[in-house]
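In: Sharing a model prediction with you, sequence too.
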Amino acid sequence: MGFTTKFYMADPHFGHEAALHWESTPRHFGSTEEMDKAIIDRVNERVAESDLLFILGDFAVSNDAEYVAHVFHALRGRKVLILGNHDVDNKGRVKPALVGLPWDVPPVHAMETKDGGQRLYMSHYAHRVWPAGHYGSFHFYGHSHGAIPNIGRSRDVGIDCADMDFGPRRFEQLIKGME
């Protein structure tokens, strides 16, 4: 296979009514259906079928397996899920609505990859230290919805962060201006 373009985002929260009303990062949509459609549209405007789409947690809050599968299949790209708090039950098991989906690799809690010749560590949660961080690797996370400031080579890639515009971004876009 030739070169693959990678995209990154966190916290789509598909089907999550409460996401429309968060004080810190309100999502100004009229309904969850409108929000979900806007996120799907922005993903599909940027991502091709052969691209890798890394989703850094909280894919869907809905327990409706049919709806979750619909949203999954509506998104372009080969999808990789880094598990977030809404992707697992209270015993840490991947939620049934997510288990049977054809992820590019099985969902995991953290993952390392390379992009643009650089090491990248991904987790749903922000880390103060991460593998090879002291050697210049980067760290992408979600969960905080922009509440934790980006520091050094670590940043929030939640779709509700201002520069994300409710869709994924490429590595070079995300690291622009970082130390």
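Out: Yep, that arrived.
In: make it CA atoms for all contacts and neighbour counts henceforth
Out: Noted.
In: how far is the longest helix anywhere in the chain from where the chain is centred?
Out: Ranked by number of residues, the top helix in the chain under DSSP state H is helix 32-46. Centroid separation for helix 32-46 versus its chain: 13 Å, with CA atoms, centre = their mean, to the nearest Å.
In: Summarise which helices and strands that helix is packed against.
Out: helix 65-74 (3 or more CA pairs under 8 Å, 6 or more residues apart in numbering; DSSP states H and E).
In: Got another one to weigh against that:
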Amino acid sequence: MSNTFFTAGTHFGHRSILSMCRRPFESIEEHDQALTDNWNSVVGPDDTVWHLGDFAYRCSPQRTREIFGELNGVKHLVTGNHDFKNETRKLPWASPTELTEVNLGGQIYVLCHYGLRSWRNMRRGSIQLFGHSHGRLPDTSQCIDVGVDNFDYRPVSLPKFVRA
């Protein structure tokens, strides 16, 4: 049985993200390896991962491809602000998009890199998932930041963040 995971803001290769977000790593190499190991510790080869943007930044094209190839799962991209002018968009994503909706178990999730103020069916129970803010934009009951800075530097599955 496959699972679905969400993540955002990995920023592979981005040295400045360590200090900008106070990530607890001594080097970008340690950061990238820890995020890769964390990803693969929860995501299996047949699982689905929705990456909500900023996969890599200031990472060489070769290294970006290497990291992508090391990560488990069927990977989808919802593009972020750092994904437009680099190797990220050229990777073999199952689906690249800027905004999408997924239905998981009858629950609609609206996926966007950015936290939105309104979205289709928000008054009918849909939940918006986002990244970009690195934990600086508070969640609400309908709008959740699934970025790595909020979830121990790893993708998160539905039971981990869905509120009862």
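Out: Arrived safely. Predicted model, so just to flag it, every value in this text is computed and none were measured.
In: and the longest helix of structure 1, which stretch of structure 2?
Out: Mapping helix 32-46 of structure 1 onto structure 2 (TM-score structural alignment) gives residues 28-42.
In: quick one: the longest helix of structure 1 to structure 2 mean distance?
Out: Here helix 32-46 of structure 1, set against structure 2 after superposition, deviates by a mean of 0.5 Å using mean CA distance after the TM-score superposition for structure 1.
In: Need the residues that contact that helix.
Out: Under the criterion CA atoms under 8 Å, 6 or more residues apart in numbering, residues 12, 14-17, 20, 27, 29, 71, 74-76, 166-169 lie in contact with helix 32-46 of structure 1.
In: what range in structure 1 matches stretch 129-142 of structure 2?
Out: Aligned using TM-score structural alignment, stretch 129-142 of structure 2 spans residues 140-153 in structure 1.
In: What about Arg120 of structure 2, how many residues nearby?
Out: 12 (other CA atoms under 10 Å).
In: just to revisit the earlier point, compare the contacts of helix 32-46 of structure 1 and tell me which is most surrounded.
Out: That'd be Pro168 among those, by other CA under 10 Å, with 28 neighbours.
In: right, and it touches Asp11 too?
Out: No. Pro168 of structure 1 is beyond contact range of Asp11, at 10.6 Å (criterion: CA atoms under 8 Å).
In: Overlap of the contact sets of those two?
Out: Ile159.
In: Neighbours of the closest residue to Arg65 of structure 2 other than its chain neighbours, how many?
Out: Using CA to CA, 6 or more residues apart in numbering and skipping the chain neighbours, the partner closest in space to Arg65 of structure 2 is Leu91 (6.9 Å). When neighbours are counted by other CA under 10 Å, Leu91 of structure 2 registers 15.
In: any idea what Leu91 of structure 2 aligns with in structure 1?
Out: Using TM-score structural alignment as the criterion, Leu91 of structure 2 maps onto Leu101 of structure 1.
In: And Leu52 of structure 2, by the same measure?
Out: Checking with TM-score structural alignment, Leu52 of structure 2 has Leu56 as its match.
In: Against Phe29 of structure 1, how distant is its match?
Out: 22 Å (CA to CA, to the nearest Å).
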